[in-house]
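Engineer: next one to model:
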Amino acid sequence: MYINETKIKVRYVETDQMGIVHHSNYYSWFEVGRTEFFEQTGMSYGDIECQGILFPLIESGCIYKEGAKYQDELTIRTWIQELGNVRVTFCYEVIRDRDHKLLAAGKTVHAFVNREFKPINLKKINKDLWEKLKVLIATEE
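Structural biologist: Alright, predicted model coming up:
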């Protein structure tokens, strides 16, 4: 299974009055991780959208274990947990680099739709993209 690791450093603007990262920022980091995930595998959101395939968010969740703080250096780990014909589930871990502590774990579920936001079966519509994504979730046995 392919796991992308994206490095970020917490900015002051991402923290609240207590100096802890506001919970909403984790979802922005998930998006950064997901974008980097695609780019590191030779695909990009832009390229996929040019083919008429969109990935709207249909579900999200995050478990917060410990708050990140200003100037923490973090790693966002991103991978595909599940790939179906009409949706894909990404998982994320936010890890503080200095002590390798898991700060948050989350997931997002995205539908495959066309430009009119009608659901599509990715396996039928774009077999090449489907195969590329399948390879990324294959586990070694």
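Engineer: okay, CA-based contacts and neighbour counts for the rest of this
Structural biologist: OK.
Engineer: skipping adjacent residues, who's closest to the most centrally placed residue in the chain in space?
Structural biologist: Closest to where the C-alpha atoms of the chain average out (CA atoms, centre = their mean) is residue 34, at 3.2 Å. The shortest distance from residue 34 to any residue other than its chain neighbours is 6.4 Å, reached at residue 78 (CA to CA, 6 or more residues apart in numbering).
Engineer: may I see the buried residues of the stretch of helix or strand the one you found belongs to?
Structural biologist: Counting by DSSP states H and E, the element that carries residue 78 is strand 73-83. For strand 73-83, a neighbour-count test (16 or more other CA atoms under 10 Å) marks 73, 74, 75, 76, 77, 78, 79, 80, 81, 83 as buried.
Engineer: Proceed likewise with the subsequent sequence, for comparison:
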Amino acid sequence: MFVSEVKVDVRYAETDQMGVVYHANYLVWFEIGRTSLIKDLGFSYSQMERDGFLAPVIDANLSYKKSMHYGETASIRTWVDSYDGFRTVYAYEVLNPKGEVAVTGQTHHIVVKKDSFRPVRFKNYYPEWHDAYEKAKKQGED
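Structural biologist: The predicted structure is shown next:
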């Protein structure tokens, strides 16, 4: 599988009173990772929006393993966990500076028309992107 990696400096505003990253901020980091993956594959989510489509999250799960703290740098690893031409599941690992897994998770997405929120088959509108996802999820399986 193709894995994208991006680094994020933990900002003070992302922490709670204990100096630990507030749990909901990991979803924001997942979005950073997802956007980076899409860009690394040669596509643009913002262009898809300009084309009149959105890819809302329909399910999300996170599992917290270790705390991240203000001043640390998180590495967000993102890949296409599953894809069927309609639904995409992205998987994530957030690593602390020691390379230890702090958080794992997945987000599930479908593509909808922006004006009606009606679901569409992604592969029918973006065949090149579809092919890239098929290839990305298979890389490393050989």
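Engineer: re the thing from before, in a markdown table: the buried residues of strand 73-83 of structure 1, plus distance to residue 127 of structure 1.
Structural biologist: A markdown table is the format used below for the buried residues of strand 73-83 of structure 1 (distance: CA to CA, whole Å):
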| residue | distance to residue 127 of structure 1 |
| --- | --- |
| 73 | 38 |
| 74 | 35 |
| 75 | 32 |
| 76 | 29 |
| 77 | 26 |
| 78 | 23 |
| 79 | 20 |
| 80 | 17 |
| 81 | 19 |
| 83 | 13 |
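Engineer: out of these, which is nearest to residue 50 of structure 1?
Structural biologist: Nearest to residue 50 of structure 1 among those, counting by CA to CA, is residue 83 at 21.0 Å.
Engineer: against structure 2, where does the strand holding residue 78 of structure 1 fall?
Structural biologist: Aligned using TM-score structural alignment, strand 73-83 of structure 1 spans residues 73-83 in structure 2.
Engineer: which strands and helices sit next to the strand holding residue 78 of structure 1?
Structural biologist: strand 4-9, helix 25-40, strand 87-96, helix 127-137 (3 or more CA pairs under 8 Å, 6 or more residues apart in numbering; DSSP states H and E).
Engineer: go again using 10 Å as the cut-off
Structural biologist: Packing partners of strand 73-83 of structure 1 (3 or more CA pairs under 10 Å, 6 or more residues apart in numbering; DSSP states H and E): strand 4-9, helix 25-40, strand 87-96, strand 101-111, helix 127-137.
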